[in-house]
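Peer 1: What follows is a predicted structure for the sequence shown.
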Amino acid sequence: MQTLKKLQLFLENIDSYRDKALFVFINPYWPRKITPNHITYIRVLIGIILIIILFFFRIDGKSTILSLFIIGLVTDLIDGPIARGIGKVTEFGAMLDSASDRLLIMPIAIYSLLQYQKWLLFVLILTEILNGIFSLYYSSKEAYLKSNIFGKIKMVIISAGFLGILFVWPNPLPLFFIYLLWISIPFSILSILSKSTELKRPRTIK
């Protein structure tokens, strides 16, 4: 666990520099009336729209789905750095961010993997469920867990994988992007293990 913690701290330091660099570019143009949670709500809305158009209206226009997904990824890229940069970090915001990520990814995962990659889809959903259960459990113990770097890396890898798949859809799924999705799974497991070490630590936020 000590090795895991050292790796986590190292990666979090790198991520912190990324946050600061992004905020330097965003800060001069950011309207202060728009909170980071407003950005995250956009991702929630996009996830709901994807569910509706993919599974209720059966609309599978590539450009529409890809555009919505990219907008969702952009909101995921900027809401955290803005929250930390302007001092608007909240527990609710961190929980909303995590839930909105899943809401964005899961419709795309089911849409693109159900027919040809059922086992991969099953494992992805299972790890997300386990991750969510761990977060809820530790939250119930008043040991709120901040977003950890392994979860962020997992999200980046998954996003890249599905972005690539959507670009070539409905052509056969490229193995490279399938492998990317498989690679994301160990990071999900590391995220869960990292959370398990936080139970006895002081209550923290994102």
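Peer 2: Received the coordinates, thanks. Residues are numbered from 1 along each chain as shown.
Peer 1: Only C-alpha atoms from now on, for both contacts and neighbour counts.
Peer 2: Noted.
Peer 1: residues of stretch 194-201 that come out buried?
Peer 2: Buried residues in stretch 194-201, counted by 16 or more other Cα atoms under 10 Å: 194-195, 198-199.
Peer 1: now stretch 183-191
Peer 2: 184-185, 187-191.
Peer 1: ok so, going back, quick one: which of the buried residues of stretch 194-201 is nearest to Ser16?
Peer 2: Taking Cα to Cα as the measure, Ser16 sits nearest to Ser194 out of the buried residues of stretch 194-201, at 17.9 Å.
Peer 1: pretty sure that closest one is touching Leu4, no?
Peer 2: Yes. Ser194 is within contact range of Leu4, at 7.5 Å (criterion: Cα atoms under 8 Å).
Peer 1: hold the first one in mind and look at this next one:
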Amino acid sequence: MWTLPNQITLFRIILIPIFLIIFYLPLSWSHFGAFAIFWLAAVSDILDGYLARKLNQSSAFGAFIDPVADKLMVVAALVMIVHDYQTWLVAIPAIIMIAREVFISALREFMSSRGKRDVIAVSNMGKYKTAAQMLGIMGLIWRPDYDIPLVYFYFPHVILNYASYAFYFIATILTISTLIDYFKAAWPELKANT
């Protein structure tokens, strides 16, 4: 159970309160600091999956805790940016993304109970959704117009802000699209009589 990939996953969960505390600190670099921690969590997610396959250390506990860690970090970040921006342009996509995670988790549990979890396994579109979501959330956390003035010389903060919103809205579209795809795949089981 305490394999290296699982330890990295648990480390990601430990990062969540640190991420939130740093974001709300009254410091000029708090947004960038929170962005850096979220980036570290995203990289650790890639790393633990890679190591589990490379070291042949996949486990039932890892299969359970990895998506939990991902969802906890993403939901914490979405709630945080909704509070920070206080605009429907951020809030509505966040509600859609959180609702999708709850729905898909319940759907996967249901399909597992029917012995057909593979029917709604993670698709390539789901991976694209996750990538766009992470990039969008990271940019919205950072808000480079707030701090780190050195970035202005290399890459104008306005471009970063527009890119963040673009990835966030692409993620929202893919969130809805993949939700529909998973629902269609599970529909034969959902409408079954037994």
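Peer 2: That came through, no problem. Worth saying up front: this structure is predicted, and the values here are computed from it rather than measured.
Peer 1: Fetch the TM-score of the aligned pair.
Peer 2: TM-score for the superposed chains, counting by TM-score structural alignment, normalised by the length of structure 2: 0.70, backed by 166 aligned residues with a Cα RMSD of 3.0 Å.
Peer 1: picking that back up, could the buried residues of stretch 194-201 of structure 1 go into TSV alongside secondary structure and distance to Tyr41 of structure 1?
Peer 2: As requested, those are exported to TSV (DSSP: H, G, I helix; E, B strand; the rest coil; distance: Cα to Cα, whole Å):
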residue	secondary structure	distance to Tyr41 of structure 1
Ser194	helix	27
Lys195	helix	25
Glu198	coil	28
Leu199	coil	29
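Peer 1: So which of those is the closest to Ile133 of structure 1?
Peer 2: Closest to Ile133 of structure 1, out of all of the buried residues of stretch 194-201 of structure 1 and judged by Cα to Cα, is Lys195, at 11.0 Å.
Peer 1: who's in contact with the closest one?
Peer 2: 134-135, 145, 148 (Cα atoms under 8 Å, 6 or more residues apart in numbering).
Peer 1: let's go with 7 Å and repeat that
Peer 2: Counting by Cα atoms under 7 Å, 6 or more residues apart in numbering, Lys195 of structure 1 makes contact with Leu145.
Peer 1: What separation do you get for it and Tyr138 of structure 1?
Peer 2: Distance of Lys195 of structure 1 to Tyr138 of structure 1, computed by Cα to Cα, to the nearest Å: 8 Å.
Peer 1: Ok, Gly61 of structure 1 next?
Peer 2: 40 Å.
Peer 1: Now do the same contact list for the counterpart of Gly151 of structure 1 in structure 2.
Peer 2: Residue pairing (TM-score structural alignment): Gly151 of structure 1 is matched to Gly126 of structure 2. Contact analysis of Gly126 of structure 2 by Cα under 7 Å, 6+ apart lists Thr178.
Peer 1: Next: Ala109 of structure 1.
Peer 2: So Ala109 of structure 1 contacts Leu121 (Cα under 7 Å, 6+ apart).
Peer 1: Could you find the counterpart of it in structure 2?
Peer 2: Aligned counterpart of Ala109 of structure 1 in structure 2: Leu78 (TM-score structural alignment).
Peer 1: wait, what's in contact with Phe143 of structure 2?
Peer 2: Heads up, residue 143 of structure 2 is Arg, not Phe. Contacts of Arg143 of structure 2 (Cα under 7 Å, 6+ apart): 31, 161.
Peer 1: Report the secondary structure element holding the match of Gly151 of structure 1.
Peer 2: helix 124-142 (DSSP states H and E).
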